[in-house]
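[1] output the structure for:
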Amino acid sequence: MKMLVNVILPIEPFNSMVRDGSVGEIIGRVIDDIKPESIYFSEQDGSRGAVMVVEVPDASAIPSIAEPWFLNFEAHCEFRIAMTPDDLKRANLSKLAEKWNGVHA
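    Got it, this is the predicted structure:
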């Protein structure tokens, strides 16, 4: 399944890695290992951040995606399942609406 992974990189240790010149090599190794379909770097809540699209065969693959960010950058990672339009069509929303419409707890 596809997942969106939101990575928030705190100011430290990232600044120290920029200063000592190691950040590019480490990020390159992390990206090479994770092999995201795409990755974009941006600001997030005043910190550096990245958003990746990754293919996750099952939940046991999540640590191999998160740990490089946790261990190298003390990052915060959020995982969200991503649906394509075809996935949404296969969800059969009209059938779910029939089943749950008007049901109140």
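
[2] drop to CA atoms for contacts and neighbour counts, all remaining ones
    OK.

[3] any chance you could map the strands in the chain?
    Taking DSSP state E to define them, one finds strands in the chain at 2-9, 38-44, 47-55, 76-82.

[4] closest to residue 91 out of those strands?
    Between residue 91 and the strands of the chain, the tightest spacing by Cα to Cα is seen for strand 76-82, at 13.1 Å.

[5] how far off centre is that closest one?
    4 Å (Cα atoms, centre = their mean, to the nearest Å).

[6] of the strands of the chain, which stretch is the most buried?
    strand 2-9 (a mean of 21; mean count of other Cα atoms under 10 Å).

[7] here is a second sequence; please produce its structure as well for comparison:
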Amino acid sequence: MRVLLQAHVDTEKANEVIRSGKMPQVMQEIMESFKPEASYFGPDNGVRTMFLVFDMQDSSQLPPLTEQLFQNFGAKVDYTPVMNFEDLQKGLSQIR
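    Got it, this is the predicted structure:
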């Protein structure tokens, strides 16, 4: 299932990771874990935020994927099922 992850990152925890010089490595590990089809980064509600669209094969992926965001960034995380236009057309074709 295609999922949109929004991770709102704690400023102080992110600043610690940046100051330590580990931010590029941590972000690379996160991207390798999620394997997103799209990723965007910017402020949302006044805090650093990651927006990742990825394919979740099984709900058992939630703990290992989310835990790295909690531990590294003290993130507040939301998952939302989403569709692209092809998915929407397929779903609409099933409505009578």
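
[8] turn the strands of the first structure into TSV, including distance to residue 17 of the first structure.
    Conversion of the strands of the first structure to TSV gives the following (distance: least, Cα to Cα, whole Å):
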stretch	distance to residue 17 of the first structure
strand 2-9	12
strand 38-44	16
strand 47-55	13
strand 76-82	17
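
[9] nearest to residue 94 of the first structure, out of those strands?
    Evaluated with Cα to Cα, those place strand 76-82 nearest to residue 94 of the first structure, the distance being 20.2 Å.

[10] which strands and helices lie in contact with that closest one?
    Packing partners of strand 76-82 of the first structure (3 or more Cα pairs under 8 Å, 6 or more residues apart in numbering; DSSP states H and E): strand 2-9, helix 62-73.

[11] determine which of the ones you listed approaches residue 43 of the first structure most closely.
    The stretch from these with the least distance to residue 43 of the first structure (Cα to Cα) is strand 2-9; that distance is 8.5 Å.

[12] residues in the second structure aligned with that closest one?
    Mapping strand 2-9 of the first structure onto the second structure (TM-score structural alignment) gives residues 2-9.

[13] show me how far that stretch is from its chain's centre.
    On the basis of Cα atoms, centre = their mean, stretch 2-9 of the second structure is displaced by 3 Å from the centre of the chain it belongs to.

[14] which residues sit against it?
    If you take Cα atoms under 8 Å, 6 or more residues apart in numbering as the criterion, stretch 2-9 of the second structure is touched by 44, 47-56, 69, 73-83.
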